[in-house]
Every structure is written in structure tokens, then in C-alpha cells.
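1. got a predicted structure plus its sequence, pasted below:
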Amino acid sequence: MSILRVSVGQYSQAGRKRVNQDFHGAALPVEPRLSTKGIAVALADGIGSSAVSQVASAAAVHGFLDDYYCTAETWTVRRSAQRVLAALNSWLHAQTQRSDARFDKDRGYICTFSALIFKGREVHLLHIGDSRIYRLHPQAWEQLSDDHRIRVSSVESYLGRALGVGPTVEIDHRSWRAEVGEVYILATDGAYEYLDSVAVHQALAVHADDLDAASAMLVSTALARGSEDNVTVQLVRVDELPELDTQDLHTERRCLALPPPLQPRMHFDGYLIVRELYASSRSHVHLAVDQRSGRHVALKTPSVGLREDPDYLDRFLLEEWVARRIDNAHVLKPHAADRPRQYLHVAMEYIDGHTLAQWMTDYPAPDLDTVRRIVEQVAKGLQAFHHREMLHQDLRPENVMIDRAGTVKIIDFAAVHVAGLAEGTRTPYAQAPVGELQYAAPEYFLGLGGSPASDLFSLAVIMYQMLTGQLPYGLQVTRLRTPRDLRSLRYIPARERRPELPPWIDGVLRRALHPCGRKRQEALSEFMQDLHTSGRQYQSRRPIPLLERNPVRFWQSLTLLLALSVMLLLGLRLTGH
């Protein structure tokens, strides 16, 4: 199986200056970080007016290469890199504010920064300042980064953007598909102003198998051509790319045997099977006892009918992978087994309780406060997913459990979309979930991909159903095929089904259930705020016209009015004769 593999060469020299204010570095991790975070190459260039700029350059490169690999595996490259660079920028700016340079930023802890990150089959560019990143072509080189330099005149210019200048910084980010054999060049201005693609091709021809030597040759060329600045060059060649959708879950799955049918009192992989809890076309769940710890667990095994589907089996293992990366009171936890396993199964905490679907059957007309308490707990669980750039995508009453203490937990992560894992694969965006679709947001049916607003829509559908026993759009959403179909969706007010509900509740739910994701609340926290403040912003709004609230009743009323008018006119005409 092919993996991501690149060759890196780098060289830096102070040149004719006493101090080298450039700094460079690269990180080539092994699995699993190679798959989850990728390979990073970074370069920083200090400014000549600062006596401490070389400290800033070294801190930027060291800090980035260390901290980037400490970010969550579930995050995308962009989020991880920009979070790290924002923190580094704040630290550098704070150092300047504590120093004698606080009134003259040009003497502070300031540097440019450029980086390439290779993850999966994608290349990501991060850039601040006027160092440059190029891609080499047979007859030329293509500049991929933008120079953040302000030109005052033909002889005067200054940096418009750099790390450490202010408390915040704007960071350029681009990404594209990588190709085997591509060569990228990262260079400071002391190098690229004196080099061209011909020089790079010559260096690669002489040192085809030694990119460090090729980089050193380019540095020597720049100095020979008159560079009086620090000179740094990094070369990166893409040697091999991974197969599409390659993840470490593939390897783990292939090392595990498919489990036999489980029966009560059966000993299985260190567990004693007690009884079956649940069975569906996609999985089987049994109550079991861990024979080492004595704890009860919910043991999940793949469906017999899908055992020949490798994509399904990979997603089956994803459930445990996701659970191990979320620590939240309202998200199902994995069982901490301290031994290797032979068979493909997932062991999760056992919840002694019932599903929200059963609760809704037992309590068909709950009061609003009770519903709010349950929805708030589900929202907190969803926020834990969203903070890690995950979407649950299959939120429905059957996938929410309530234990005997009243704690609500989200379960079943087989449909979860993990942005950090999907990045650089065949399907990087959230796709339509598999399963019951009446809780799915309209954008899934239009092929637009999901977002946190899609999980919000599902939560609002559940809340609406808890209050009314019905769905807000019936089954209209599942019939959507084109954006034009969205116009046909008509929200049925909850108060039509339960008149005792407060008027503002429909304002809150109507927004959360808007067919267009951009018009819903911006985050789950805003939705919960609306519910806890009794929807104050919705109470002062003009009454919603009957045509929007209930188009059927509007047209019935209009028809009746027209019929009465016709009868009145006929009566007047007859009276006149």
C-alpha cells in the first residue's frame, strides 16, 4: 500500500551579514501522525532593523513544528495551523510589548513565515510576509504565495504583514491536489531575488538524489550573484502519494477477524455475553461483562449482511476512534480495555436507561421546561463534536439515551464526519447520511454537504417532535431534489398542534428549521440562548402572515371569502331586478 513520502532538502547561510536571522525546519512524522497531520516544512525570515528578530524566527519555526502536531487529530490543517500561528503571533507581540521596542515595532520580535503541509493527497500553504513559495515547472517557476509588502515608491517599501507586529494577524491559506514528482521551493528574499528556475533545474540535475546539496548549491549561487542578505532555500519533492481515503483505520481493521454470532453466556475476546440489547441491519449490540474489570459494557459487532463491505467496516471502527477523542458528559464514552483484541468489535459504556424515542412514547405531551432541559444536554454533546470539527450527522431519537439519573447522552457515531480525516480524500465534505432521513437537513438532499447548522436542524426537528408528536415539515424534506424545491417547504407552527405553547417558541424553531442553513442560528449556543431567554427577539416581531403560517388555511379562507362575495353580488343583482 502506498503512503505519503516526500524528499526534503534545506540550507541556510548568514551570507555577508554577521547574524543569520533566517530559520527553517521540517517535520516528517511516522504513522499515525503521518496520516492525521501530514508532513510540515516551514521557513521564517527576521527583519534587519531588529536585533532580536532571529529569536522570533527560531521561535516561530520551532513553535509551529512542535505545536501543530499537538492539535486535535480531528481538526483540518487550516484550523490547526491557524490556531498555532495565532498563538505564536500573540506570544511574539507580547515579547515586544515587554521590551524596549514596544514603541518601535521594527525593533521587536517580528518575522515573516511560510510553510507547506503535505497531508493525504493535498498540499496546504500557510503564509505571512514576503518570503516566497514556488512550484517548479519545466521552463519556469510559479509563485504560489503573495508578497505582503507595501510599495511606497520604486526604492521604498515596507512589510504590510508579519508575525508579531500586532495582537492579531491575517494568515493566507491555500490548498490543492498534489502530484507525484512535483518540486516546491521555499526561499527568503535574500535567495529568490537572485535565483530563477534555470538555477533550480541545474541544482537538481547535479544533485538529483541529495536535496540538501541542491539547496546548498542554490544558496551559493545567490551569494555569487550578489545577495547581501541572509540566504535560505528549502526544496521539497513529492515522491509518493497515498491511496485515496487511506487512514490508519484500514490497517487496524485488516488485523482483526470478523466475530462469530454472539450468544448469551458465550466467552468472547475477554467478555462474557449477557444478552442482546439491540439488532438492526447495520449492527448488533449485546450487553457483556468485561471479565477482567467486571464492568458492564455495550458490545457492538458488525452486521452479518455488510461484512463484505470494507467501507462499512472502516466506518464501524470509526465509532470507537471518535469516542476516544471526545470527553463530554453528554457523549457516549468508549470502554477502556487494557488488552489487544482478536475480533472486530467496539466496546462502549453501558447506559442503564432508555432511548429518547421510548421517552417520547412514554411522555407524549411534555412541558416546555422538561423538553428544554433534554435539548440543552443534547446541544452540549453536539458542541463537543463541533469543537473538534466533527458532525454527528445522524441525530435522531433512537441515537439519544437517557439514563436513570436523567443524564442525556448522544450515541452511535458510525455516520460522524471528521474533517481532519476526510481532508485530502475522495470525499472531503460531509455527505448525505445513511439511515433514517426524516431528521436530516435539506442541504444533504441537495448534495450541498453538511455543516454544524445541519446538526442544529436535526436537533430542532427532535425538539419540535417532542413538543408536538409530529415532524415540522412532515416528509417533505426527504423529497427535495433541487434548490427550487426548497420553496415548497412549509413550516407547520407547533402552536397549531399544541395551542398552549408560548407564541415565541415558533419563532425560535422556525429559524432553526429554516430550509437554508445560512439563515439558521449561527451556532448551537445561540439556539440555546434563544430558548433560555424565551425568544425575546421573536416576541416583538410582526405577526407572521397566515399565508406563511398555514397556506392551506389561507387559500381556504380566501376561497370562502370570494364565494361569499359572489353570492352577495348575485343577491344584490336579483334584488335590483
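-> Structure's in. What do you need?

2. going forward, measure contacts and count neighbours with C-alpha atoms only.
-> Noted.

3. need the residue closest to the centroid of this protein.
-> With distances taken as Cα atoms, centre = their mean, E389 lies nearest the centre of the chain, 3.0 Å away.

4. relative to P310, how far out is it?
-> E389 is 25 Å from P310, where distance means Cα to Cα, to the nearest Å.

5. picking that back up, surely the residue nearest to the centre of the chain and A422 touch.
-> No: contact criterion Cα atoms under 8 Å: E389 and A422 do not qualify, at 10.8 Å.

6. tell me the contacts of the residue nearest to the centre of the chain?
-> T74, W75, T76, V418, A419, G420 (Cα atoms under 8 Å, 6 or more residues apart in numbering).

7. one more time with 10 Å
-> 72-76, 79, 383, 417-420, 451-452 (Cα atoms under 10 Å, 6 or more residues apart in numbering).

8. redo these as a markdown table? Include secondary structure and neighbour count.
-> Shown next, in a markdown table, are the contacts of E389 (DSSP: H, G, I helix; E, B strand; the rest coil; neighbours: other Cα atoms under 10 Å):
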| residue | secondary structure | neighbour count |
| --- | --- | --- |
| A72 | coil | 17 |
| E73 | coil | 21 |
| T74 | coil | 23 |
| W75 | coil | 22 |
| T76 | coil | 22 |
| R79 | helix | 16 |
| Q383 | helix | 21 |
| H417 | strand | 26 |
| V418 | strand | 24 |
| A419 | helix | 20 |
| G420 | helix | 24 |
| S451 | coil | 23 |
| P452 | helix | 21 |
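
9. would you reformat these as TSV and include distance to S12?
-> Converted to TSV, the contacts of E389 look like this (distance: Cα to Cα, whole Å):
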residue	distance to S12
A72	32
E73	32
T74	34
W75	32
T76	31
R79	29
Q383	45
H417	42
V418	38
A419	36
G420	33
S451	44
P452	45
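
10. quick revisit: distance of the residue nearest to the centre of the chain relative to R275?
-> If you measure E389 against R275 using Cα to Cα, the figure is 36 Å.

11. residue boundaries of the strands in the stretch 351-500 of the chain?
-> Assigned by DSSP state E, counting those that start in this stretch, the stretch 351-500 of the chain shows strands spanning 353-355, 390-391, 400-403, 408-410, 417-418.

12. give me the helices and strands touching the longest one, please.
-> Here strand 400-403 touches strand 353-355, helix 356-362, helix 368-387, strand 408-410, going by 3 or more Cα pairs under 10 Å, 6 or more residues apart in numbering; DSSP states H and E.

13. check it against this one:
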Amino acid sequence: MSSRLKISVGQCSDKGRKEINQDFHGVYIPKEPQLSSKGVAIALADGISSSDVSHIASQAAVTGFLEDYFCTSEAWSVKKSVQRVLIASNSWLHAQTRQSRYCYDMDRGYVCTLSAMVIKSTTAHIFHVGDSRIYRLRDHDLEQLTNDHRLWISQDKSYLSRALGMDSHLEIDHKALPVAKGDIFLFATDGVYEFAGPEFIVDAISKAGGNLDSTAKAIVDQAYLQGSTDNLTVQIVRVENLPKQSANELYQSLTELPFPPVLEARMLFDGYTIVRKLHASSRSHIYLAVYNETNAQVVIKTPSIDLRGDPAYLERFLMEDWIARRINNAHVLKPCAQTRKRNFLYVVTEFIDGQTLTQWMIDNPKPDLETVRGIVEQIAKGLRAFHRLEMLHQDLRPANIMIDSTGTVKIIDFGSTRVAGIIEMTTPIRRDDILGTAQYTAPEYFLGEQGSERSDMFSLSVIAYQMLTGKLPYGAEVAKCKTKAAQNKLMYDSLRYENREIPAWVDDAIRKAAHPNPYKRYEDLTEFIFDLRHPNQAFLNKTRQPLLERNPLAFWKGVSFILALIIIVLLNN
């Protein structure tokens, strides 16, 4: 790679005119591969003056953030990772106060402000709660990037309205900004920025040269000389380099291992014996093999011969193995542990002794509703494992679902999966928006929109519909609709036209999950699965049968009674 993320840091913290320093700060710059997958992290915390234990809160907040963020899943976005970490820190600090002698006086508890930043790839993610500040210096312009969470009672009196540990609920400000080479970020506590003027700060940083620590100390000294009575902490972060790689460089990194030869039955290959070819397509070649050390049956997947010169395809191919190793779920294909060095580019997974859902539907053209529910529920469990890691499968279809000899259902293909944490990384490789199979792809993809968990729900509902009817809810019309107006005209074919034994409320559950508008589908996959088994009262009220169908005898008795009344009235007149 021609370059990678690189920053320079200068820091200074002093107790100033106070007895102890209640501020705490830190920076963590990991090595590769975490430098690319997680970025660098900077944090500054300021304890509240009214508390004797807030310095403990500051240290816990910063160290917890810097340690725990890098332990979160690489599949998660920066926002999700940091929010999970800070919510956990807030809960711990709040609990410490509730268990201490300050339980009824939060102003003396484990409370602190926190301003943190993660620079990943070419984006700076800012997280903030309290009144410490983050500035950006660009072209001699010092811009404040955070808002002070202070409530002013009078011109001279204010108090913190938000801080870590102050309440059981935490509201965190988040902002994502593009980063340019040469950008400088300044972190400062109120003891500094209220006394060191912006002109002095800009001038000091402009003259800093390579020694940012001395510049940070100069700013702290200036605030002290101007009469600051608080603790004094400054961090200066200068972006020296940003990751940038050409498509050719990335292609080379993806193909450091040579491509495997064409594999044939009984061939010895890299410690495996090839048994037979299982499947071949334009995307990959799949073989059944035996691992010679254990005699265990495995599946070997090799890149398509026709696409070996396509960097985007190779990236997706290698991502499949990465994704599989981060999902541990009984309903998702399991990769085989890598116990030996590989000499070629390929992926090894468990062998599933069974059939695809496509073949199962051919063998079972009229399955009962309970069997369909069971299969859909297992697929949903696998999908939820993806969604918990901020992954979207994006190509859920019967050919990508296996049912083994025990009846266990597994999702087997991850070539189109979208990973939030990976999307944040810079890459010159173009990623196609529509990678799935058109018949099962959610309508929003055809409008050029990004998918969501509801997009995978749409695909699952189409599969459920197909298992019950052998058809698709909108036929082949979805892929033809490239505007919202066209999608609004899509007509759902009711399940009950095909099978009168299907309860109307089950039909309505599938209809809702397969709605062309993602915002009119269920909010969560679990709601759809629940409604497939439990009649939703809203559906029952809407689909209640007329009295003539529910109780014909009562209907005709009522009609006869009304006619008799009419006759009596007419005779009396």
C-alpha cells in the first residue's frame, strides 16, 4: 500500500491551581490490521469540581473507551461500537454513585465529561457529552466541533446538563466529518479554552513544527497565566497521512496467494483429497473434499476462473471467509478452522449433508403451514446473527439455504453481504448496489437506495410465500419497477387465492413483511416471525368474516326477523 493512516499527537495536562488533577486523557494508535479496521482513538475527560471522586470517573471513562472500543467487533460501525462502550461506562459510573454515600447527590458522585474521537480511514467520528471541547484547525480557522452541554441560570452561573454517570440514560452527540491531510484537532477542557484565546492557540499551533507536546504545554501555560483556577488539559492531533491505495495495489494484496489449479476428483490439493465437484457457476467452483489429517469431509470453494481479474469480485470472495469467522450461529454456514498454511487462494467450510431449499421445494410442492413456519423461523435466526453484527445478507434466496439431514436450516452464501464496519474503510473498488437475485431482492435496491434489515425481511417473506404457493407475491414485476410510483402500483397476490386453508392473518403477516415500501414492513424481524404463529389482532379485526360466512343460520334468522317486522309494519298501516 502506498500509504496508511498516520497522526502526530501532542499532550499536556496539569492540576493548575487545584490540589489534584481531575482530568484524564489518552490516545491509542494500533498496529495493522486494526489500524485499518478500527482506526485510532483519542479521548479527554474532565471531572466535575464538586466531586471528590470524579477523577476516578475521568480515568475510568478514558481507559474504558480506549480499551473496550478495540475489543468490539470489526463488523460493527464506529458509531455502534463507541455507543455500546460509552453506554456501558455510563451504567458503571452511575451504579458506582448509587452504591456510594453520594447516592442522593449526583454532583458529588462519579461524574465526568467526555470528548472522544475515532479517525478511521478518511473520516473523523466525534462523540461528546459535557463541556470539554474539540476544535478543528484548518487554513488558520479554528472551528468548534462540539456543543457545550451547560444550562445557564444567569450570566455568571451555569451547571452541566449532560455528563457521563449523571443519569442512567445517556444521550451522546455524534458527528462524522471527512478528514483532510494536514487537519489539526484540538481537545481542551474548560480550564483551558475559557482563558487561552483562539488567536494565541492558532498562532502557537502554526509555529509548532514537529514538537506538538511543547505546543500543548505552551497553551496550558497561557491559560494558567491568564488566571485559570481549574485543571488544564490539551491534546493536539495532526493528520499526517491518510490511507490511499490504487486498485492495482489492492488487487495485488488480495491475490498474494496464487489461484488454485482446476480441481478434479481424486486429486491431492494442499492437504485435501478432492472427492467431486458439487457446484460450478460464474461466481465460484465448489468441491467436496476430505481433509487428509482428520478424514473429515469439507467443502472447498475456489474463485471463478472467469472473474479472477476482477478486484471487486475477489474482495467479495475473501470477505465470505471473514464474515463466516465472525458469526457463530447454528443456522449459518460454519468455516473450518485453519490449522495449516494455505498455498492457494480458496475457502474451506463445513460440509452440509442435505439439499438446498430450491430442491426441497421441488420435492415438497405442497408443504403444510407448520413445516413452512419451522423453516422460516430457522432462517430468521440465522439472519438475526447477521443483523446483530450490522451485516446485511442482501442475497437471501432458496439456492443459498441448505437443509441438512436432521432438518437444520443454514444460510450458506455470503458473497453479497454488506458489512457496516467494512463499508467505512476506504477502497477504490466499486461495489455494486444490487448483488442479489432479482426475484428476491427488496424493491428499494432498484431505486438505488441502501438496504436495511427490512430488506432481508422482504427476501425472507418472499421465500415463505413461495414455499406455500410455488409462486412469487409480485411475479417478476419488482425488478421492472425503477421508480416509487411504479412500485406503488405493485399488486400483492393473496395467498388465499392459491390455498384457502391458509389463515387470513398469516397472509396479512406475509403481505406486510413483503410490502414494497420498507417503512410499511415490520420494524423488526422478530415481529414478523411472531405474527406467523400468533394472530395479530389488527389483522383479525380487518379480516373478520361476514356473518353470512361465519354463521349462515344466524344470518338468515336475522334477515327473516327483519322481513317479518317490515310486513307487520306494512299491515298495520
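-> Received, thanks. It should be emphasised that the depicted structure is a prediction, and the values quoted were computed from it without experimental measurement.

14. just to revisit the earlier point, of the strands of the stretch 351-500 of structure 1, which approaches G9 of structure 1 most closely?
-> strand 417-418 (32.7 Å; Cα to Cα).

15. name the helices or strands packed onto that closest one?
-> Strand 417-418 of structure 1 sits against helix 310-323, helix 368-387, strand 390-391, with contacts defined as 3+ Cα pairs under 10 Å, 6+ apart.

16. and among the ones you listed, the most buried is which?
-> Mean neighbour count (mean count of other Cα atoms under 10 Å) peaks for strand 390-391 among these, with a mean of 24.

17. that's a strand at L137 of structure 2, yeah?
-> Yes: counting by DSSP: H, G, I helix; E, B strand; the rest coil, L137 of structure 2 is located in a strand.

18. what about it, how many residues nearby?
-> By the measure other Cα atoms under 10 Å, the count of residues near L137 of structure 2 is 19.

19. what's around the closest residue to it other than its chain neighbours, how many residues?
-> Of all residues not flanking L137 of structure 2 in the chain, I184 sits nearest, at 5.1 Å (Cα to Cα, 6 or more residues apart in numbering). Using other Cα under 10 Å, I184 of structure 2 has 22 neighbouring residues.

20. list the contacts of I184 of structure 2.
-> By Cα under 10 Å, 6+ apart, the residues touching I184 of structure 2 are 7-9, 135-139, 142, 205, 236-240.

21. next one: D327 of structure 1
-> D327 of structure 1 sits next to K333, P334, G381, A384, F385 when contact means Cα under 10 Å, 6+ apart.

22. isn't there a strand covering it?
-> No: in this structure, D327 of structure 1 is coil, not part of a strand, as judged by three-state DSSP.

23. gap between it and T478 of structure 1?
-> Distance, D327 of structure 1 to T478 of structure 1, using Cα to Cα: 33 Å.

24. about what we covered before: include distance to I505 of structure 1 when you put the strands of the stretch 351-500 of structure 1 into TSV, please.
-> Converted to TSV, the strands of the stretch 351-500 of structure 1 look like this (distance: least, Cα to Cα, whole Å):
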stretch	distance to I505 of structure 1
strand 353-355	25
strand 390-391	26
strand 400-403	23
strand 408-410	22
strand 417-418	30
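
25. of those strands, flag the one that's most buried.
-> Neighbour counts (mean count of other Cα under 10 Å) averaged over each of these peak at strand 408-410, with a mean of 27.

26. that strand vs structure 2, average offset?
-> The superposed strand 408-410 of structure 1 is, by mean Cα distance after the TM-score superposition for structure 1, a mean 0.2 Å from where its aligned residues fall in structure 2.

27. quick one on the thing from earlier: shared neighbours of E389 and A422 of structure 1, which are they?
-> Common contacts of E389 of structure 1 and A422, defined by Cα under 10 Å, 6+ apart, comprise T74, T76.

28. ok, the aligned partner of S58 of structure 2 in structure 1 - contacts?
-> The alignment partner of S58 of structure 2 in structure 1, by TM-score structural alignment, is S57. For S57 of structure 1, the contacting residues are 20-24, 43-47, 63, 92, 109-113, 163, by Cα under 10 Å, 6+ apart.

29. spatially nearest residue to S57 of structure 1, not counting backbone neighbours?
-> Leaving aside its chain neighbours, S57 of structure 1 sits nearest to A44 (5.1 Å; criterion: Cα to Cα, 6+ apart).

30. ok, average deviation of the helix or strand hosting the one you found from structure 2?
-> Here A44 of structure 1 sits within strand 39-46, counting by DSSP states H and E. Mean deviation of strand 39-46 of structure 1 relative to structure 2 after superposition (mean Cα distance after the TM-score superposition for structure 1): 0.2 Å.

31. next, the mean deviation of the helix or strand just after that strand compared to structure 2.
-> For strand 39-46 of structure 1, the succeeding helix or strand toward the C-terminus, using DSSP H and E, is helix 53-67. Its aligned residues in structure 2 lie a mean 0.4 Å from helix 53-67 of structure 1 after superposition (mean Cα distance after the TM-score superposition for structure 1).

32. for the helix or strand harbouring L151 of structure 2, give me the average deviation versus structure 1.
-> Assigned by DSSP H and E, L151 of structure 2 falls within strand 150-152. By mean Cα distance after the TM-score superposition for structure 1, the fitted strand 150-152 of structure 2 averages 0.5 Å away from its aligned residues in structure 1.

33. neighbouring contacts of whichever helix or strand comes after that strand?
-> Later in the chain than strand 150-152 of structure 2, the nearest helix or strand by DSSP H and E is strand 158-160. Residues outside strand 158-160 of structure 2 that contact it (Cα under 10 Å, 6+ apart): 48, 107, 112-113, 129-131, 148-153, 166.
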